[in-house]
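K.L.:
this one's sequence-less:
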């Protein structure tokens, strides 16, 4: 049994992670702002993780074996947590994102299309951190989501007071109504009702992961001993046409496409730039992934039970 603290953990795969940590026999503490209580038997600390004084006071004399941070989006938040948990934990795991590799959001080494992107393309040990940017502004943060994650990883990597690992997760699907992006249900609705899907002329593939598999991987990451970033994605990239074909097989309706001009935004999961991740490092460390095409039909079936989206 380990003492594990989860920051966030109130919805989707974070909520499932808390349940699986508890089922595995760990002593679990959840920190959030109190909107959603954790399961019975899980300690609940209600505090704003952005308020360093309140966070430190709420933690009191508690110490943990591992902290899993589900809701860190900026270097400022990372710095607050790095100070608050210094001397309180031996390991810190942050949930990060595939978006850190998006070449449209930062200058980085180019990876040829068709070559899966490895972790070293974004090295948090050398990434520039700028604390004075308007990270507190919600509009700025939304527009700079990927950079906020990159810089948060960089702050934790350099903190030096605990082992640090980041899990860079692919596009997360599954869970029906639980799926907080609603993108799969959106696509299912478009295809089922014959509404056009806007796509790029040469749509490039991306990678996905089922929300249950991501919860399992995070559970594994809490008790593993690796440090640094690890990519989390199921085997088998898909482009928007491959995704739509699997949905079409469930709906019995063929997708209707409209190609957008170069440079114009298309539907989610149609990409005109390459940053599909490589999951070799996680495999080398001992984690085995499912294939996207094995679980996606079931996730589509769940999504089809949700009210279809009216727009493309």
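P.N.:
That came through fine. Note that the structure is a prediction, hence the values are computed from the model and not measured.
K.L.:
for the rest of this, base every contact and every neighbour count on C-alpha atoms.
P.N.:
Fine.
K.L.:
helices or strands next to the lengthiest helix in the chain in the packing?
P.N.:
Ranked by number of residues, the top helix in the chain under DSSP state H is helix 145-159. Other helices and strands packing on helix 145-159, by 3 or more Cα pairs under 8 Å, 6 or more residues apart in numbering; DSSP states H and E, are helix 75-84, strand 89-97, strand 163-169.
K.L.:
now do the buried residues in that helix.
P.N.:
145-157, 159 (16 or more other Cα atoms under 10 Å).
K.L.:
now swap in stretch 181-188 and tell me
P.N.:
Here stretch 181-188 shows 182, 183, 184, 185, 186, 187, 188 as buried, counting by 16+ other Cα under 10 Å.
K.L.:
looks to me like the last one is in a helix.
P.N.:
Yes - using DSSP: H, G, I helix; E, B strand; the rest coil, the assignment for residue 188 is a helix.
K.L.:
quick check: it touching residue 308?
P.N.:
Yes - using Cα atoms under 8 Å, residue 188 is in contact with residue 308, at 7.1 Å.
K.L.:
rewinding a little: which of the buried residues of helix 145-159 sits closest to residue 229?
P.N.:
Closest to residue 229 out of these is residue 153 (8.5 Å), distances taken as Cα to Cα.
K.L.:
contacts only, for the closest one.
P.N.:
75, 78, 94, 96, 124, 166 (Cα atoms under 8 Å, 6 or more residues apart in numbering).
K.L.:
that one and residue 287: what is the separation?
P.N.:
Taking Cα to Cα, to the nearest Å as the measure, residue 153 falls 22 Å from residue 287.
K.L.:
adding another structure so you can compare the two:
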């Protein structure tokens, strides 16, 4: 029986991932700081991943076939994990993000307008790592989230103690009241209340993934030995803020009210003034079958509307 360690697998995507792995027959160990217990039957190690000595002590003599890291945000955290799991695992999968492709946060190669970007757009093997930045400062980390992920990928890529894959997730939707980012709730609340939604004058499309599909892909990536390096994770189909608003408006029998922002003014989440899409061709070529956003968005919106109507449920 294979042993899989999930770092941070206690809520949302991580919890679904743990449940899927467990149901498939894997022996699962979850590492977190102890605030939330994993599902029954899962080994639970309480450790702070930022405390290298404490993490190594908690691991003891355990070894794993795969580690799936849900909560790595900085190169410092990646370096600690690389050292702690060297000799303990043959494979390491990190959950990364579409935001590594955000041109506002880094100088990236130009692509033709409207082109879904491939993984090679950001090559972690060549990305500069700067450990001396204030990664311990929450405000700095929040402002440099995308760069933290890029540099974390770079640290793992250059570590030769195990095979490594970075799953670059699209914007995640789903889960109803469990959707902790609150971004879909922002739209359901404003549309049902008749409040304005701030958008760019020309809002361009992006890509999304359902939280259960992301968990499925992470489980797949954990066991696919040929899936190494960056792998984009997004459902088929593009969607802009107006398309999302239209689905919510139709299901709530309301009208979406928009206010266009001036250049440089912040807009609502999922409103982009640039084409912001990834290509999922690599994962498909490796054998993963994605859904289309139209397959799950209506049900996801219905869940979000129900959570909006009953916020304490």
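P.N.:
That came in fine, so what should we check first? Note that the coordinates shown come from a computational prediction; the quantities given were computed from them, not determined experimentally.
K.L.:
what about the strands in the second structure?
P.N.:
For the second structure, the strands defined by DSSP state E occupy 3-7, 27-32, 43-46, 64-69, 89-97, 163-169, 171-173, 196-199, 208-210, 229-233, 257-260.
K.L.:
closest to residue 266 of the second structure out of the ones you listed?
P.N.:
With Cα to Cα as the criterion, residue 266 of the second structure lies closest to strand 196-199 of the strands of the second structure, at 8.0 Å.
K.L.:
which parts of that closest one are buried?
P.N.:
Quick answer for strand 196-199 of the second structure (16+ other Cα under 10 Å): 197, 198, 199.
K.L.:
what's that strand aligned against in the first structure?
P.N.:
Taken onto the first structure by TM-score structural alignment, strand 196-199 of the second structure occupies residues 196-199 there.
K.L.:
what do you get for stretch 133-144 of the second structure?
P.N.:
Per the alignment by TM-score structural alignment, stretch 133-144 of the second structure matches residues 133-144 in the first structure.
K.L.:
with stretch 94-107 of the second structure instead?
P.N.:
So stretch 94-107 of the second structure is aligned with residues 94-107, judged by TM-score structural alignment.
K.L.:
what about the matching stretch, distance to the chain center?
P.N.:
11 Å (Cα atoms, centre = their mean, to the nearest Å).
K.L.:
quote the end-to-end distance of that stretch.
P.N.:
For stretch 94-107 of the first structure, the separation between the terminal residues is 23 Å (Cα to Cα).
K.L.:
before we move on, what about stretch 67-74 of the second structure?
P.N.:
Per Cα to Cα, stretch 67-74 of the second structure runs 17 Å from first to last residue.
K.L.:
which parts of the stretch 151-300 of the first structure are helices?
P.N.:
Secondary structure of the stretch 151-300 of the first structure by DSSP state H, counting those that start in this stretch: the helices cover 183-193, 211-223, 240-251, 280-284, 292-303.
K.L.:
residue 219 of the second structure maps to what in the first structure?
P.N.:
Per TM-score structural alignment, residue 219 of the second structure is aligned with residue 219.
K.L.:
returning to that earlier point: show residues contacting the match of stretch 94-107 of the second structure.
P.N.:
Here stretch 94-107 of the first structure makes contact (Cα under 8 Å, 6+ apart) with 68-72, 110, 117, 121-122, 144-147, 149-150, 153, 164-171, 231, 273-277.
K.L.:
7 Å - rerun?
P.N.:
With contact meaning Cα atoms under 7 Å, 6 or more residues apart in numbering, stretch 94-107 of the first structure is reached by 68-70, 122, 146-147, 149-150, 165-170, 275.
K.L.:
and of those residues, the nearest to residue 205 of the first structure?
P.N.:
Each of the contacts of stretch 94-107 of the first structure was scored against residue 205 of the first structure by Cα to Cα, and residue 275 proved nearest at 8.4 Å.
K.L.:
burial measure for that closest one, as a count.
P.N.:
Per other Cα atoms under 10 Å, the neighbour tally for residue 275 of the first structure reads 27.
K.L.:
right, and it touches residue 117 too?
P.N.:
Yes - between residue 275 of the first structure and residue 117 there is a contact at 6.1 Å, judged by Cα atoms under 7 Å.
K.L.:
before we move on, the earlier item: and for the match of residue 219 of the second structure, the neighbour number?
P.N.:
Other residues within reach of residue 219 of the first structure, judged by other Cα under 10 Å, total 18.
K.L.:
tell me the contacts of it?
P.N.:
17, 21.
K.L.:
swap in the one 10 residues further on?
P.N.:
Residue 229 of the first structure is in contact with 119, 165, 166, 167, 168, counting by Cα under 7 Å, 6+ apart.
K.L.:
wait, the fourth one sits on residue 232?
P.N.:
Yes - shown here, residue 167 of the first structure and residue 232 form a contact pair, counting by Cα under 7 Å, at 6.5 Å.
K.L.:
mind checking which of the two has more residues around it?
P.N.:
The neighbour count for residue 167 of the first structure versus residue 232, taken as other Cα under 10 Å, is higher for residue 232 (31 against 22).
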